[in-house]
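[1] compute the structure for the input listed below.
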Amino acid sequence: MRATRRFRRLIPVGGLAVLLIGGLTGPPVPAVAAVPQVAAAPAVAAAPAVAAAAPGDAATDRHGKGDLAALRQLRQRQEDAWARGDGSDYAALHTADADVVTFSGDHLRTRAGIAAGMQYYFDTYLGGTRIVTLTERVRFPEPDLAVIVRTGCVLWPGESTCTEEGLSINTNIAVKRHGTWLYTSFQNTRIRPLGAPAGDTGALPRTG
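    Next comes the predicted model:
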C-alpha cells in the first residue's frame, strides 16, 4: 500500500488527461516499481483558470467571446467527468478519431480507446481524484480550430493545492464541428526545467 501511494503521488496531469503507465487498448499494464520519495515541494495555490485569448489574433477578434465560453464549458465537463471517474463521458468530449498522449508516452487512440484507457486509470489508480487547471492560454489559428495550453495538476483525496513537483503542462487541440467544440488531440508533459537534479526526468520506470 505504501508503494501504491508513492506511485500515485508522482502521476501529474496538467489540467486534463492522465498519465500513467502502459498502453490501455490491450491487456492490463504491468506493475510499476516503487519510486523513491522526493523532497516535499512548495504548494501551489489552485486558482480558477481564465481562458485568455492571444492578443491580436484576428480569429479571436471575430469569434473569441462565444467560442471561449464554449471552450470553458468543455473544460468544465471534462473536469466533472474526471471527478466522477467516468471514462465514457470523458471520451465523449473528444472527436471519434482523437489522440491522447500522456506524459509517460502512452498513446490512447480514438474515442473508444480513450474511454477504455481512462476508465482503467480511474478504476485502478485515480479514484477520488480531481484535476485542477492553474493557467490557460487559448488562440485560434483558424475560426474552427483552437490551440489551448494549460498548466495544472491532479489533486488526490484530501489535497487542495498543487505542488511544484506535480505540475504539468499540456497542449489541447480543439475543433468546432457542426457548431460544437471537441478535443481532437492532447499532449501532456511534466514540468522539469533544465537544471533539475541529475536523473530526475519525471518519468516512471516500467517493469516487464
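[2] use CA for all of it now, contacts and neighbours both
    Noted.
[3] where do the helices sit along this protein?
    Here the chain has its helices, by DSSP state H, at 2-9, 58-84, 87-91, 110-124.
[4] now the first one: how far from the chain's centre is it?
    For helix 2-9, the separation from the chain centroid amounts to 19 Å (computed by Cα atoms, centre = their mean, to the nearest Å).
[5] repeat for the longest one
    Taking the mean of its C-alpha atoms, helix 58-84 sits 15 Å from the chain's own mean (Cα atoms, centre = their mean).
[6] which of the helices of the chain sits most buried?
    Mean neighbours per residue, mean count of other Cα atoms under 10 Å, is largest over the helices of the chain for helix 87-91, with a mean of 22.
[7] now do the strands in the protein.
    43-44, 52-53, 94-101, 107-109, 130-142, 145-155, 162-163, 168-177, 180-190 (DSSP state E).
[8] alongside the first, I'd like the structure of this one:
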Amino acid sequence: MTSTTTGRISVSRHAADDPGHERSPARRPRRRLKRALGISAVALAAVGGGGYLWLDATSDVHNLGTAECTSVIPTAAGAETRTGDRDAVCGVMTSLTDTWGRGDAEGYGALFTKDATYTTFVGSHYEGRADIVNSHKALLSGFLEDSKLAGTYLGIRFLSADTVVVTGRGDTYTGTDKPEASELSKLQTTTLVREADGQWRIAAFHNTQRQSVMERISFILSPDTKPKAEK
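    Down below sits the predicted model:
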C-alpha cells in the first residue's frame, strides 16, 4: 500500500512538472480567446479612428466670414447708416491685431475698458484692464511669443448708439503662413462701448474653441441644431 501510494504521488508530481501534460488543451482556448479579443480591439480602434477622421473631414463650415471688417454691413434698426461708427469699431479691431503682433501687452490692454472682462477658449476669465494686461504680458513673452492674430468677421450688430457686438472667427499663428478662413478654429464675440471721451473700447471678449467633430455628430444626430447659415 505504501509503495503504491508513493508511486501515485510520484506520478502526480511528474504530471504537475510537465507543462505539456493534460493542462495544455485548456490553455489553447484561452490563447485563442486572447488573440480574438486583441484582433477585435485593433479592428474597433481602426473603425473608430477612421470614423473620427471622416467626421473631422466632413465638418467644414460654410459661413466663413469676411476678411475686411469695413466691408461688413452693420445690422439692427438704422445701423446701416452708421458707417462712421462701424469704421471706428473696425479700427479698434485692427489695433487689437497690430498690438498683439508687436507683443505690446500695454497697448493691447488700452483697447479695453477699465472694467472689461476677458474669457479665453480654455475657460480662464479675467476681470479688469490690469488683469488683461498682466496675463498678456506673460502670454506674449511666453508660449505665444512672436505669434500673430488672424480672423474674419461674421457680423457687426449695434445694440444701441453706443454699444456694438462684433462676431467673428479667429486664431493665432506664427511665421508667414497665415491660416485660411476655413482653418480658423475659434469663434469670438467682442462687445464694444463708446465711452465718455468718444472712444470705442472693448467691454467684454469671449473666445470659444470650435469642436468640429462634436459639432458634426450633433448635426447628424439632431439636424435642427445646425445653424441657418450652415444648412
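[9] circling back: deepest in the core, which of the strands of the first structure is it.
    For these, the highest mean count by mean count of other Cα under 10 Å goes to strand 145-155, at a mean of 24.
[10] so it matches what in the second structure?
    Taking TM-score structural alignment as the measure, the second structure aligns residues 163-173 with strand 145-155 of the first structure.
[11] and for stretch 71-84 of the first structure?
    Going by TM-score structural alignment: stretch 71-84 of the first structure matches residues 89-102.
[12] what about the counterpart of Arg210 of the second structure in the first structure, distance to Asp123 of the first structure?
    By TM-score structural alignment, Arg210 of the second structure lines up with Ile191 in the first structure. Distance from Ile191 of the first structure to Asp123 of the first structure, counting by Cα to Cα, to the nearest Å: 26 Å.
[13] same check on Ile114 of the first structure?
    14 Å.
[14] likewise Gly105 of the first structure?
    Gly105 of the first structure is 20 Å from Asp123 of the first structure, by Cα to Cα.
[15] quick one: contacts for the spatially closest residue to Gln119 of the first structure that is not a sequence neighbour?
    Leaving aside its chain neighbours, Gln119 of the first structure sits nearest to Gly87 (4.3 Å; criterion: Cα to Cα, 6 or more residues apart in numbering). Contacts for Gly87 of the first structure (Cα atoms under 8 Å, 6 or more residues apart in numbering) come out as Ala81, Ile114, Ala115, Ala116, Gly117, Met118, Gln119, Phe122.
[16] list of residues touching stretch 43-52 of the first structure?
    68, 72, 132-138, 160-164.
[17] equivalent analysis for stretch 67-77 of the first structure, please.
    Residues from elsewhere that reach stretch 67-77 of the first structure, judged by Cα under 8 Å, 6+ apart: Ala51, Ala53, Tyr90, Leu93, Val138, Trp181, Leu182.
[18] so which of those residues is the closest to Leu155 of the first structure?
    Compare each of the contacts of stretch 67-77 of the first structure with Leu155 of the first structure using Cα to Cα and the shortest gap goes to Tyr90, at 17.4 Å.
[19] surely that closest one and Trp82 touch.
    Yes. Using Cα atoms under 8 Å, Tyr90 of the first structure makes contact with Trp82 at a distance of 6.6 Å.
[20] thinking again about what came up before, so can I have a markdown table of the helices of the first structure showing distance to Asp97 of the first structure?
    A markdown table is the format used below for those (distance: least, Cα to Cα, whole Å):
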| stretch | distance to Asp97 of the first structure |
| --- | --- |
| helix 2-9 | 29 |
| helix 58-84 | 18 |
| helix 87-91 | 11 |
| helix 110-124 | 4 |
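[21] mind checking those helices for the one nearest to Cys153 of the first structure?
    Once the helices of the first structure are compared by Cα to Cα, helix 2-9 is nearest, at 10.5 Å.
[22] from the contact counts, what lies against that closest one?
    Applying 3 or more Cα pairs under 8 Å, 6 or more residues apart in numbering; DSSP states H and E, one finds that helix 2-9 of the first structure contacts no other helix or strand.
[23] and it with strand 145-155, angle?
    Counting by axes from the mean of the first three to the mean of the last three Cα atoms, to 10 degrees, helix 2-9 of the first structure points 150 degrees away from the direction of strand 145-155.
[24] so how far is stretch 171-179 of the second structure off the chain centroid?
    16 Å.
[25] sorry, that was for stretch 144-161 of the first structure
    Using Cα atoms, centre = their mean, the mean C-alpha position of stretch 144-161 of the first structure is found 6 Å from that of the whole chain.
[26] if we can go back for a sec, out of the helices of the first structure, nearest to Ile169 of the first structure?
    Nearest of the helices of the first structure (Cα to Cα): helix 58-84, 15.0 Å.
[27] list the contacts for the residue nearest in space to the middle of the second structure?
    Centrality entry for the second structure: nearest residue to the mean C-alpha point is Gln209, 3.0 Å, by Cα atoms, centre = their mean. Residues counted as contacts of Gln209 of the second structure (Cα under 8 Å, 6+ apart) are Phe121, Val122, Ser185, Lys186, Leu187.
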